[in-house]
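Undergrad: Sequence and predicted structure are below.
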Amino acid sequence: MSSIFCEVSKYLMIILFALYTLECFFVFRKKNTKERREAIFRRQNIWMLLLHLDGYLVLFDQTDNPTILLFYGVQVIFFLIVISTYKLLYENAAQLLVNNMCMLMAIGFLILTRLSFTKAAKQFTIAVGAMIFALGVPFMIKKIRFIRKMTWLYAVVGLLALLIVAILGATSYGAKISYTVAGISLQPSEFVKIIFVFFVAGMFHQSNSFRQVVITTVVAAAHVIVLVASKDLGGALIFFVVYITMLYVATGNPFYFIGGLLSGSVAAVIAYRLFSHVRVRVVAWQDPISVIDNEGYQICQSLFAIGTGGWFGLGLNQGSPGKIPVVEQDFVFSAIAEELGGVFAICLIMVCMSCFLMFLNIAMQLKDSFYKLVALGLGITYGFQVFLTVGGVIKFIPSTGVTLPLVSYGGSSLLSTIIIFAIIQGFYILREGEGGQNGRKLTKNPQTVKKRKATGFDTKIEDLR
């Protein structure tokens, strides 16, 4: 009877998540009225809560552990408080982002509970603390106007934090990415990437002259070099891609973008020559089966898990995700694909994509160049990190050791991502009062505007509420 319940439940979870995912894109239709959008968001909440309930009932059925039901109940209260508090405090909040954030965290808590209840409980505790802080971020963005004036403070604080890790950080899997304070492990690069975006936006808000570009590039390169010295190449790659994207958008000069790509390619070759663990990851990516006993073991186990799960998965607690090293962090997507199925995993990617599209949409609608660049930079940070994580576990690209935002285990990653979503919410809420600001506007290219209209990205922000 238990096996039948598990089998039926996995299909129900797939159906519920597919319905939720479709609603993520239905809300973008121009013909939607406010009432229709509100109905969509209510249905999304229902699908999320039913999926969450289904998953934890399966885990309880498989483990017969009543603590799991208690943990489930606390999470439900948490999600309801988050959704209702955003509505209460911020009438114009982007409900799609709130729903997606809660859905991704729900999936993360569910799969982590299956993998390690202790880690899931720790992740949930961090999420509660992070959300208490993040709920005040949109208000601070609205009230604090001098954030654009602290440009060099962002750079100094970011570089110092990265240097401390490079010098004093603990080595994990060949890279120095964290250090411990009072028994708490912190990964500063997760937070530095946020203030790095603020630094770049502040510099280009002041000017996009050649001199300003050179100065900004030198400081940005310093961030990347420190990360490379720490052997945190995944973080270095995120910083690099975010910078050249923001540089191109701020200046509109394609030669900067092309030059950045060429310099990045040269740097990748140099990193391959200098660092042995980079060569190990490239070898594992090229032909993991030939080195399955050593370098290719992790990626092979990931591919086996995804292949074994097929389209519809084996069911919660029916697979063997524990065979994948560091499965709770870097390879949580493989565990999801194995037990919940390829269809579920694809829906997960689509939900992440809808968040990314929302970030870009908000960035394009903002008039102030500083806010526009910050929203763009944070959107690229989020989207590229999802790409690196998923691409690494399916062998599309070499593994970079970054987490899947809001889903993977990792307190620093969870906290920084919740803050990113809160900052974007703040910009979304600010949109109506932006016309009275004296910020410098980015020059609009008529061809770019025409393309945006053709792709539907010239939609008013109100249509996405």
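TA: Structure received. Treat the numbers as computed from the prediction; the structure is a model and nothing was measured.

Undergrad: When you work out contacts or count neighbours from here on, use the C-alpha atoms and nothing else.
TA: Fine.

Undergrad: which other residues reach the longest strand seen in the chain?
TA: With DSSP state E setting the assignment, residue counts place strand 175-181 as the longest strand in the chain. Contact with strand 175-181 is made by 165-166, 168-171, 185-189, 230-232, as judged by C-alpha atoms under 8 Å, 6 or more residues apart in numbering.

Undergrad: Please report which of those residues has the highest neighbour count.
TA: Neighbour counts for those were taken using other C-alpha atoms under 10 Å; the highest belongs to residue 189, with 26 neighbours.

Undergrad: if I look at that one, how far off is residue 174?
TA: In this view, residue 189 and residue 174 are 16 Å apart by C-alpha to C-alpha, to the nearest Å.

Undergrad: what's the answer for residue 354, then?
TA: In terms of C-alpha to C-alpha, residue 354 sits 34 Å off from residue 174.

Undergrad: Could you do residue 49 as well?
TA: From residue 49 to residue 174 the distance is 40 Å (C-alpha to C-alpha).

Undergrad: How about residue 52?
TA: 36 Å.

Undergrad: Let me know whether residue 79 touches residue 102 as I believe.
TA: Yes. Using C-alpha atoms under 8 Å, residue 79 makes contact with residue 102 at a distance of 6.4 Å.

Undergrad: Structure two is appended below for comparative analysis:
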Amino acid sequence: MILMITVYTYLCFSIFGYYDPDKKKRCLRKQNVLMFVMHLTAFLVMYLEKKDTKILALYLMQVTLLGGTILLYSFIYPKVSRLVVNNMCMLLSIGFIMITRLNYDKAAKQYLIAAAGIVLCLVIPIIIRKVRFLSEWRILYGIVGIVSLAVVVVVGRVSYGAMLGFTVAGINIQPSELVKIVFVFFVASSFKRSTEFKDLVVTTVVAAFHVLILVVSKDLGAALIIFVVYLVMLYVATHQPLYILAGLGAGSLGAVAAYHLFTHVKTRVNVWRDPFGTYDNGGYQVAQSLFAIGTGGWFGAGLYQGQPDTIPVSAEDFIFSAISEEMGLIYAMCLILICVSCYVMFLNIAMQLHNLFYKMVALGLGTCYIFQVFLTIGGATKFIPSTGVTLPLVSYGGSSLISTLIMFAIIQGLYILREDEEEDIERRKKERLRAKRSRQENAARYRETEYDPQRAKRSQKARKEAAQGKARKKQRIR
């Protein structure tokens, strides 16, 4: 499986150098084959280990979902980015494999959520493509974001020291995951409307309310993501480094305040500084995560050959550690590079869009995605303090999975818009070329019919000579 994901990752980046459509298609088909073979291999290993037919049944359902997703996107949206679809399915398959190995019931639930989310998200690209007034709902985006987060503060349940969501009809809902997308739309529509200082102050105040509510609910991971997304979008929209410096200064002060105000923040920082010294006082998670990564080595212990169950919340916050232990560091590094490949595509789409609103949306979603990947992997490897966020499309979690699928669907809609823009530009170029040729042809015809004195004199002389010739002929006849 290491070889297959390595080749897949190589194709993720080599495809950017291909300009021949046929070569790109062959590259994408190779990716599909590698993904399905890797998925099959992993489930065969799990079946042989457990001898449980439920694993085979779940495999068949998963492979149907992955194959159906690729086919439906290609059929419904011929202009879709196949690389983004392939990477989305690859990350889903990695998550399916690891969650099935850790907990079958969670894997079955994750499959159902993924299936529902993919069906829902199939309509999003056409909404992005057809609805042209999404940038006009600035106030609505701001209200929805703040109210959704405020509801969690009032009725939310506490999980690992933070108020993350609430339960409706037995379904756990984490609004902050969806609010991240709504927030990106709010900022993009605000910057499209105006980037004058007085308007930036209003936008910044609303963004600060989002962050403060998340801080009050102790969901510091989501607060940090929204803060960084806003700073990046602000800089790209205004090109003012002073805004970034001011934002970083405010963020640093906020981090110091959070350390002194919130006990669980102080605990996580102390654990990050010395996880083994605080092993019995909160450091158990990070210590076990580091043990797992070190035990796996470069090539991994193999499925069911490690002990990822000893890592707390291994299917959620620390799934990267579980993957590293049983699949190996090479596999884990390829996983990171696949995420980077997705981010490169997001930025590529953002840079080529001409509409400022859509450009900001693509940039904001890309930043949100890659920064969440950074927080998850950084927390698992002790690079930064653990923030309690999940690895997009890989970790177990319904709200996170749905929000990431929506994010990818929006990006697909923006990619289709970009293709439409390029086709429109090519069409206008051809129209201008045809108009230019038509003008040249008309000018040539006009020159042919234009009055020329010399030509008229020659013509008159020729007619006079012809008349004289006829007269002489008549005289000879007489």
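TA: That came through fine. Computed from a predicted structure; not experimentally measured.

Undergrad: just to revisit the earlier point, in strands, which of the contacts of strand 175-181 of structure 1 fall?
TA: Judged by DSSP E, the contacts of strand 175-181 of structure 1 include 170, 171, 185, 186 as members of strands.

Undergrad: mind listing what the equivalent of the first one over in structure 2 touches?
TA: By that I understand residue 170 of structure 1. The alignment partner of residue 170 of structure 1 in structure 2, by TM-score structural alignment, is residue 157. Under the criterion of C-alpha under 8 Å, 6+ apart, the contact partners of residue 157 of structure 2 comprise 163, 164, 165, 166.

Undergrad: again, but for residue 215 of structure 2
TA: Counted by C-alpha under 8 Å, 6+ apart, residue 215 of structure 2 has contacts residue 223.

Undergrad: on that earlier part again, please identify which two of the contacts of strand 175-181 of structure 1 are farthest apart in space.
TA: Within those, two members stand farthest from each other by C-alpha to C-alpha: 185 and 231, at 18.0 Å.

Undergrad: For residue 52 and residue 174 of structure 1, indicate the residue with more neighbours.
TA: Just comparing residue 52 of structure 1 and residue 174: by other C-alpha under 10 Å the higher neighbour count belongs to residue 52, 21 against 14.

Undergrad: So the residue nearest to that one when sequence neighbours are not counted: helix, strand or coil?
TA: Once flanking residues are discounted, residue 52 of structure 1 sits nearest to residue 106: 6.5 Å by C-alpha to C-alpha, 6 or more residues apart in numbering. Secondary structure of residue 106 of structure 1, reduced to three states by DSSP: H, G, I helix; E, B strand; the rest coil: helix.

Undergrad: is it true that residue 276 of structure 2 touches residue 287?
TA: Yes. Under the criterion of C-alpha under 8 Å, residue 276 of structure 2 makes contact with residue 287 at 6.0 Å.

Undergrad: who has more neighbours, these two?
TA: Looking at residue 276 of structure 2 and residue 287 with other C-alpha under 10 Å, you find the greater number of neighbours at residue 287, namely 22 against 17.

Undergrad: Looking for the alignment partner of the more buried one in structure 1.
TA: Alignment of residue 287 of structure 2 against structure 1 is given by TM-score structural alignment, with residue 300 as its counterpart.

Undergrad: I'd like the distance between its match and residue 342 of structure 1.
TA: Between residue 300 of structure 1 and residue 342 of structure 1 the distance is 17 Å, computed by C-alpha to C-alpha.

Undergrad: swap in residue 296 of structure 1?
TA: The value you get for residue 296 of structure 1 to residue 342 of structure 1, if C-alpha to C-alpha is used, is 22 Å.

Undergrad: same check, this time on residue 373 of structure 1
TA: With C-alpha to C-alpha as the criterion, residue 373 of structure 1 and residue 342 of structure 1 are 35 Å apart.
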